[in-house]
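**Q** Structure for the following, please:
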Amino acid sequence: MPVINRIADFAEDMTAWRRHLHTIPELSFDCPKTAAFIKERLQEFGVDEIHEGIAQTGIVAIINGRGAGKTIGLRADFDALPIEEATGVDYASTHAGKMHACGHDGHTAMLLGAAKYMVETRNFAGRVALIFQPAEEEGGGAQVMCAEGMMDRFDISEVYGIHNLPGADEGAFYTRPGAIMAAVDSFTITINGRGGHGAMPHETADPVVAACGMVTAIQTIISRNVHSGAEKVISVTQIHTGSASNVIPDTAMINGTVRTFDKETRDTIIKRMTEIVQGQAASYGVEAELDYEEGYPATINSDAQTAFAAGVARSLVGADMVEDEFAKVAGAEDFSYMLEERPGSYLFLGAGAGAGLHHPKYNFNDAISPVGASFFAQLVEQMQPAVK
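**A** Predicted coordinates:
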């Protein structure tokens, strides 16, 4: 895999950084050990500014280039997951019930590698803002960093991010203009009826039958209310009710998830689900409440920035290793909040064979770290060549 020679020189350092981070996984916003390690490396490299405490443990570091130009944001997430690790590696998690099962340790190592190189060479104009973000998995750290004014405070003009992709060709890049990852919402429907004896249903207002009717009706939103060409998912994942075979319960609960790629589809689903819950409740003689929680919005890549990023990737790894019309992914990513504030692009970097993301046996492939670091550096250098 072609990489910048100087970055290849310290590939072993990147592996060591990543594996240390793997031993100290931390969750959500509470990542003091991780943030401290990142700060120590940035100080060693000699970045020009380090700003801490953004979204609690987030960091933005600034590297000044040679000559005037805009500020390009490069982002790495660094939180872990509440999973008990089962990899058996000698650098496994030392924090019980927590592990880096999504590769955020690797993302951080890639950005640190790019930082080390760019401080040494400064072969670009303008500035680079290195964004180290907590709480991608839970809490929306990107949203909080943006809400705290990060984009304006550091005058960030564009923003870019990478996520590793197990099962895809090692060192290959995958992206697309427009929506690349879904908005993720969740819903809970609480049904209150009137319970009674299972042999005397006429004396009850049965929440079980009402729940079944609602689940069936909710599925018609996809087939009858949303354009057939729109990509969307509604999955009912839980129904909880009852305690005995001869007792009609008082209550029932329905829970599920919704994935969409555009606001119009999302709004239609919310409207129709509200109407269905109210209408079905009335028809079954029960009361029902819909709690619909909008999560991360869709991750929408800017056209021009994605075309440029794909071109940078092709110059690095070759045209046959870049897919710039990659299929949309129904998973979600809070980098979407950054893309709502600034143009930019999100790319996947193939990690080769191995366990999938969020699996207890997942382990980041250190071989791709120099590729990701080289991409970040090349992106900056090609976008804003240094002033001679």
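**Q** can we go C-alpha only for contacts and neighbour counts from here?
**A** Noted.
**Q** Let me know how buried the nearest residue to Asn192 once chain neighbours are set aside is, in neighbour terms.
**A** In this structure, Asn192 finds its nearest non-sequential neighbour in Thr251, 4.7 Å apart by CA to CA, 6 or more residues apart in numbering. Neighbour count for Thr251, taken as other CA atoms under 10 Å: 22.
**Q** from memory Thr251 sits against Ile189, does it?
**A** No: taking contacts as CA atoms under 8 Å, Thr251 lies outside contact range of Ile189: 10.5 Å.
**Q** Before we compare anything, build this one as well:
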Amino acid sequence: MLGAGDLADLTAFRHELHRFPEVSRHEAATAGRVVQALAGLNPDQVETGLGGHGVAAVFNGAADGPTVMFRAELDALPITEISQAAYRSTIPGSGHLCGHDGHMTLLMGLGRLIARARPARGRVVLMFQPAEEDGSGAAAVVADPRFADLRPDWAFAIHNMPGLPLGHSSLKAGAVNCASQGLKIILSGKTAHASLPETGVSPGLALARLIPAIAGLGQGGALGPDYRLVTITHARLGEAAFGIAPGEAELWATLRTMRDDQMAALRDAAMDLAQGEAAAQGLGIRFEHHDDFAASVNDVEAVAVLSQALDALAMPHDAGDLPMRASEDFWRFGQAGTRSAMLFLGAGETHPALHNPDYDFPDALLAPGIAIFHQVLRDLLG
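**A** Next up is the predicted model:
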């Protein structure tokens, strides 16, 4: 077990990560801090630069057996932190406001326990994954040729969850996170002098019509197999000038569904609607796709392993409000043939919500989170 000195060290490590947040695809210094901390744990193998800035530490057991992966995320958010903490972000416009600093620390604590007592069999992979927040990181890691040699039989993750009682877990098999995708619609016409708008081609009317029309394709409601939600997140028309009739416009929308096949249908419907409006107004149109998250599904057997671990530790758990609207890219590992599951560990009923500017991972979750991972490891690998 970890002692008070271990927890003090790990808390200091989390605070150091918190002070220097890096957004998706820019986590080079964070990865460097992880590699430096891993060196003292003597892993048998360390891979860097996985799928971008990903880091994987491998610890071999005494005999052959399955590979078990535990995953944390490296990236922070492009949000300014509002905090009086001594360890608040030192990077303007960036903050660890989703708790990935805490998730990395859970893996580092697990690494300390493994370094002191290797598993009886198999091997453990501690995966520090890049770019979760934009949905690209897990897919990039899986696509990295080196991942073939690391491919786990089992994969587990913990995400802290404000709104749940501290230390209480939400866990269920099946669908747990929605699929989501960012759709950018770019309309092009022709600028004109503001006194002669008829000599140009303005996308203004098309933009005004598309905002309610595309939002109307998915109005939310109860989560279920046919759930669809479209959120308009940004719109821009022309230049910020009084003398120019606009010649271009952008509309950004986040599409959200419970199933991947529904996502494809919703995306196609939105693009068809936009193409029809552009044609009617004599506009050019192109699309960009961003932040592509597959729907997350927890494997039944992997959920059973987590549930057994929670019961062994006498830690309360239930299905809670799962599935949830928010998206997660952890399922990319499950799509690669791994039995995978994520649980959501309560950060406190009144704790600031994820992505809020005043959010901070509770240090009180370090010990229970590490204990859950360690119990899973012992149950699977001895």
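**Q** ok, back up a step: quick one: contacts for the residue nearest to Asn192 of the first structure?
**A** Counting by CA atoms under 8 Å, 6 or more residues apart in numbering, Thr251 of the first structure touches 190-195, 207-208, 241-242.
**Q** Could you pick out the buried ones from those residues?
**A** Buried members of the contacts of Thr251 of the first structure, counted by 16 or more other CA atoms under 10 Å: 190-195, 207-208, 241.
**Q** Filter these down to just the ones in strands.
**A** Counting by DSSP state E, the part of those found in strands is 190-192, 241.
**Q** so which of those would you say is closest to Gly106 of the first structure?
**A** Distance to Gly106 of the first structure, by CA to CA, is smallest for Thr190 among these, at 41.0 Å.
**Q** can you tell me the helix or strand for the closest residue in space to that closest one that isn't next to it in sequence?
**A** Ranked by CA to CA, 6+ apart and with sequence neighbours excluded, the top spatial neighbour of Thr190 of the first structure is Met253, at 4.7 Å. Using DSSP states H and E, Met253 of the first structure falls within strand 251-260.
**Q** That strand: average distance to aligned residues in the second structure?
**A** By mean CA distance after the TM-score superposition for the first structure, the fitted strand 251-260 of the first structure averages 1.9 Å away from its aligned residues in the second structure.
**Q** now the helices for the stretch 151-300 of the first structure?
**A** Using DSSP state H, counting those that start in this stretch, the helices of the stretch 151-300 of the first structure run over 207-220, 263-284.
**Q** can you redo these as JSON lines with distance to Asp324 of the first structure?
**A** Output for those, formatted as JSON lines (distance: least, CA to CA, whole Å):
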{"stretch": "helix 207-220", "distance to Asp324 of the first structure": "33"}
{"stretch": "helix 263-284", "distance to Asp324 of the first structure": "23"}
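**Q** Select, out of those, the one closest to Thr108 of the first structure.
**A** Among the helices of the stretch 151-300 of the first structure, helix 263-284 comes nearest to Thr108 of the first structure, with 31.2 Å by CA to CA.
**Q** Next, the buried residues of that closest one.
**A** Result for helix 263-284 of the first structure [16+ other CA under 10 Å]: buried residues 265-266, 269-270, 272-274, 276-278, 280-281, 284.
**Q** what does stretch 132-140 of the first structure give?
**A** Those would be 132-137, 139-140, for stretch 132-140 of the first structure by 16+ other CA under 10 Å.
**Q** so which of the residues you listed would you say is closest to Arg75 of the first structure?
**A** Phe132 (6.0 Å).
**Q** Cheers, nothing more for now.
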